[in-house]
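Participant: predicted coordinates and the sequence they were generated for:
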Amino acid sequence: MADQMSSMMDYEYHDYEDEYTPLDGSGDRRKTFKKKKLSSSSKKTSRLPPPSETTYRGKNYGPNSYKERGCCACLCRCFSCWTLIIILAMLWTTWLTLWLTTTYLLGPSTPSSSTPGAGGGDGDGSDGGGLGGTDGVAYMVKVPYEIASKTGAFCLDGSPPAYYIRMGEHSGTDAWILHLPDGQWCYNATNCYQRSLTPLGSSSNIPEVIPTPGLLSSDPQVNPDFYNWNMVQFHYCDGASFSSNSPYELSISDDSVIYQRGSAVLESIINILLNKTSFGEAKRIIFSGTGSGGIGVFYQADRVKSLLPPTATYHALADSAFYTDSVNRSAYVHIRIQFQRLFNLHHMLESLDSDCTQTKVLAEPGSGWKCMFPEYATKYIQTPLFIANSKYDPWSIWNILSMRCYPQDCPELSPLMERFGADVSSKIQAAGMPDADGFFVTSCYTGDLIGQGWDQVSLEGTDVMVRDAFSTWYLRRTSEEGGEQKRSGDRERAVNSTVSTPANVVASEEGLNVTVTVPPTLPKDYRFIDCASSMMCNSQCNWSRDLFKLVADRLQAMDDFYIPVNH
């Protein structure tokens, strides 16, 4: 199996000819693209952002396309043109009659909502944004192109930003979760162009509806503390954790460009929410993210806070994103070099914390890229922060440690993996977080802790799950700040004291009874660390070969940038 997985995984992605050169203190440098000289008759004008969503990349899907003209000509050969016009008019009249009857006489076919903007699926952001309700899904809304173009807030392909929204209800109507999803990065210009042809670089062909698991769930049994909150998931389409910040179009060929505007995309969506929904009246806001979205939380937490209503309590939750500045299994500073390339390619200097970058650059010219690593950047974050992370995060094991074999198939590498896990744990503890911040560090081979792992991953020998650790930390912080009322006195006492045995608490809200299990032995500082005796010390973790292969297949299918020989 090891040989099979090794042969399947041993490849290397090389396409560095069109990258930025590493920043060395002398400013931004970009290798010049060589273009063929065009004659005056064939010279092309530079492509500007498309005027509508139907003409991205120069394609025209309008009614005058060749195929439609061909169909009409063919029909006209079979029938007289007047006959054809009459038939089409009758069909259109029939359809319009049925539509009017269904819409205005029979009523909508789906449950309506009293929330503004709750009547449409693919909104344009001008009516309050998306559908309401608590049906466990969120609905897509696109930022109008005219608004996006004012600030140049484009996805990689030039399409406007988008987001998914589910409106809250009852006590959650003034509470919001803003979530940045995972989606990896693109590592050079060609790689970013390839991504721009997919939903990870465009909003032109994305799902109308997405599920909302974990922290975003509307199920009170899964998510008892936040199930009825407003939920917004930003569509990830810049390839740089919503932190690319180039004012220029990056040419890929004579007629293709990409836009690196993740920072503007993030701001444009927040502005739409402030202007078109009740978000401006929010009293509680959680800014969360997973994976590449989670590291975006490290980068953008304070900046997002500056855009929000000053009356709202604001907290950040970074999941599976504490990527460390560590050497790989060959003692090579591989991830550091990749982060330097990303930093320059995506013009990230202005998107990172200015206190951090200025400090690093003063100490060592050209070292602003260090603020991409949470271990250096965390102490500069002013926002109350909670970190959820695994010592053996699959992406980190795969791409930082460069270990790509099932541990039992390469036992000689297991000590390296255990040392890596201990290094991650120690760096989180030493990251300079204020005493009031918290974290949950598991020893399971898992990512997406606030998604699928929200009510599944727990610490060895306890019932403490990710949701319990974060919820108790969050409720304590908001209690101290006077920003949130508790659901019950029992829940409040559990948050503000250490309990030694599990206790079931029933919270009643709007006639809905929710049973909440308070985990045992909650530490007073709300910093949860799993066992450390061995790599597989938590008996509740899944270290099966099937899981490892499933994760390996998923990671291999993603954008990759380096794989060493063997394993």
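Facilitator: Perfect, thanks for sending it.
Participant: going by C-alpha atoms from here, please, whenever you check contacts or count neighbours.
Facilitator: Fine.
Participant: flag every buried residue along stretch 546-554.
Facilitator: 548-549, 551-552 (16 or more other CA atoms under 10 Å).
Participant: I should have written stretch 261-275 there, sorry.
Facilitator: For stretch 261-275, by 16+ other CA under 10 Å, it's 261-274.
Participant: could you do stretch 361-380 as well?
Facilitator: Quick answer for stretch 361-380 (16+ other CA under 10 Å): 366-378, 380.
Participant: and if you look at stretch 194-212?
Facilitator: By neighbour count on 16+ other CA under 10 Å, the buried set for stretch 194-212 is 195-196, 198-204, 212.
Participant: mind checking which of these are in helices?
Facilitator: Among the buried residues of stretch 194-212, the residues falling in helices (DSSP state H) are 195-196.
Participant: neighbours around residue 496, how many?
Facilitator: Residues lying near residue 496 (other CA atoms under 10 Å) number 17.
Participant: check residue 73 too.
Facilitator: Using other CA under 10 Å: residue 73 sits among 12 other residues.
Participant: that one belongs to a strand?
Facilitator: No: counting by DSSP: H, G, I helix; E, B strand; the rest coil, residue 73 falls outside a strand, being helix.
Participant: okay, the buried residues of stretch 194-212 in CSV with distance to residue 148 next?
Facilitator: Below are the buried residues of stretch 194-212 laid out as CSV (distance: CA to CA, whole Å):
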residue, distance to residue 148
195, 20
196, 17
198, 20
199, 18
200, 18
201, 15
202, 13
203, 12
204, 14
212, 26
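Participant: which member of the buried residues of stretch 546-554 is positioned nearest residue 435?
Facilitator: When the buried residues of stretch 546-554 are compared for distance to residue 435 (CA to CA), residue 551 wins out at 34.7 Å.
Participant: related to what we said a few turns ago, tell me which two in the buried residues of stretch 361-380 are the farthest apart.
Facilitator: Using CA to CA, the pair of the buried residues of stretch 361-380 lying farthest apart is 366 and 378, separated by 19.7 Å.
Participant: use this one as the comparison:
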Amino acid sequence: MNKIYTGILSAVCLDGSPPAYHYAKGFGEGASNWMVYLEGGGWCKSEDTCYSKVQNQGPGMGNSYKKGNQTAFDGILSPSQTMNPNVKIHRRGARVFKAIMEDLLAKGMRNANNAILAGNSAGGLATILHCDGFRALIPNAARLKCIADAALFIRGKDLPGAADKRELSFATIVAFHGIDNFLPKSCTSKMDPGLCIFPENLLGDIQTPIFLLNSAFDSLQVSSCFFQNLLLELNSYILCIHFRTTLLKTIPEDHSSSRGIFIDSCYYHDQIYFNPKWIGPTSPKLNNKTMSEAVGDWYFDRSSFQEIDMENDFPRDCTRDT
């Protein structure tokens, strides 16, 4: 694990610790090929929710919480952060990204032949937001593309909870972290910044080739963000169909080979981060290709790929090889 020491007032994680990332140096034919992966893990939108991530050592912390140390001090004298929290929340994600990119460029990424920026869930949304900027960092790369998995968080203005849940939640994230100026001007010049974090309002302006992988029945959005388990309580597939129709409408039409699309009907969230979904026997297939085959052919310009599962109107259980 590499830690980046950038000074207390510069790039630090939520808990104030130095940012860190895992680094595996390429070798052989892959020595000049790079992939930067932004792992998912959700967002925090208030001091309380950010502190909860710090307390539970979720994504956003460079240090690991040390357990097992016993002490005679307890109650108000306890050194435990759980007992007596005193953590200042640092919102410097953009600085962390910049610091890590500079470190990787110095390690040789600036001379990359092939490069990929990829991510899943919240990291997939960050991939969409940083895609063109990433290409600008490595202008001489022969091939540079982005892959966004499970990142199509939709506004869904015609779906339940559009204004009071999804729009409010994302607007709160934008305001709390103060990222208005980091969002594309092509979007913020036309609409409220809180709406410019939704991929449906961003994808049309991305110039760098990007591949979108998502489930048409994204389990996170269907069960949590949208219907909050009403789907199970009402046993209503109508809501699922409505979500699927709405999600597909949010993908801007782009028939060029630079835009890759793989939209399956599996009832899950995140796909490329787990081997069984990415390349294993339970990996869904579209046009007789697994995700890994579709992305590989698209990335190396062997063939274009834009496929949506139109045969399944309902969510599928893709956890078994059936």
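Facilitator: Perfect, thanks for sending it. Note that this is a predicted model, so its numbers are computed, not measured.
Participant: out of the buried residues of stretch 361-380 of structure 1, which is nearest to residue 429 of structure 1?
Facilitator: Nearest member of these to residue 429 of structure 1, counting by CA to CA, is residue 375, at 9.3 Å.
Participant: assign that closest one to helix, strand or coil.
Facilitator: helix.
Participant: and the gap between it and residue 158 of structure 1?
Facilitator: Counting by CA to CA, to the nearest Å, the gap from residue 375 of structure 1 to residue 158 of structure 1 is 34 Å.
Participant: cool, and residue 166 of structure 1?
Facilitator: 26 Å.
Participant: next, count neighbours for the residue mapped onto residue 261 of structure 2 from structure 1.
Facilitator: Taking TM-score structural alignment for the superposition, residue 261 of structure 2 sits opposite residue 439 in structure 1. When neighbours are counted by other CA under 10 Å, residue 439 of structure 1 registers 25.
Participant: against residue 288 of structure 1, how distant is residue 439 of structure 1?
Facilitator: Going from residue 439 of structure 1 to residue 288 of structure 1 by CA to CA gives 14 Å.
Participant: okay, how far is it across stretch 225-244 of structure 2, tip to tip?
Facilitator: Start-to-end, stretch 225-244 of structure 2 (CA to CA) is 14 Å.
Participant: residue 91 of structure 2 and residue 175 of structure 2, how far apart?
Facilitator: From residue 91 of structure 2 over to residue 175 of structure 2 (counting by CA to CA), the distance is 12 Å.
Participant: cool, residue 23 of structure 2 as well?
Facilitator: With the distance defined as CA to CA, residue 23 of structure 2 ends up 32 Å from residue 175 of structure 2.
Participant: looking at the two, which is more packed in?
Facilitator: More crowded of residue 23 of structure 2 and residue 175, by other CA under 10 Å: residue 175, with 14 against 10.
Participant: could you look up the SS state of that one?
Facilitator: Assignment for residue 175 of structure 2 (three-state DSSP): helix.
Participant: what's the match for it in structure 1?
Facilitator: Mapped onto structure 1 by TM-score structural alignment, residue 175 of structure 2 lines up with residue 344.
Participant: repeat that for residue 27 of structure 2.
Facilitator: Using TM-score structural alignment, residue 27 of structure 2 sits opposite residue 169 in structure 1.
Participant: quick one: residues contacting the nearest residue to residue 305 of structure 2 once chain neighbours are set aside.
Facilitator: Spatial nearest neighbour of residue 305 of structure 2, chain neighbours left out: residue 260 (5.3 Å); criterion: CA to CA, 6 or more residues apart in numbering. By CA atoms under 8 Å, 6 or more residues apart in numbering, the contact set of residue 260 of structure 2 is 209-212, 295, 298, 304-306.
Participant: what does residue 526 of structure 1 give?
Facilitator: Contacts of residue 526 of structure 1 (CA under 8 Å, 6+ apart): 437-439, 469, 472-473.
Participant: returning to that earlier point: I'd assumed the residue nearest to residue 305 of structure 2 was in a helix, is it?
Facilitator: No: counting by three-state DSSP, residue 260 of structure 2 is not part of a helix but strand.
Participant: and it, how far is that from residue 202 of structure 2?
Facilitator: 16 Å.
Participant: swap in residue 231 of structure 2?
Facilitator: On the measure of CA to CA, residue 231 of structure 2 and residue 202 of structure 2 end up 29 Å apart.
Participant: repeat that for residue 45 of structure 2.
Facilitator: Residue 45 of structure 2 is 21 Å from residue 202 of structure 2, by CA to CA.
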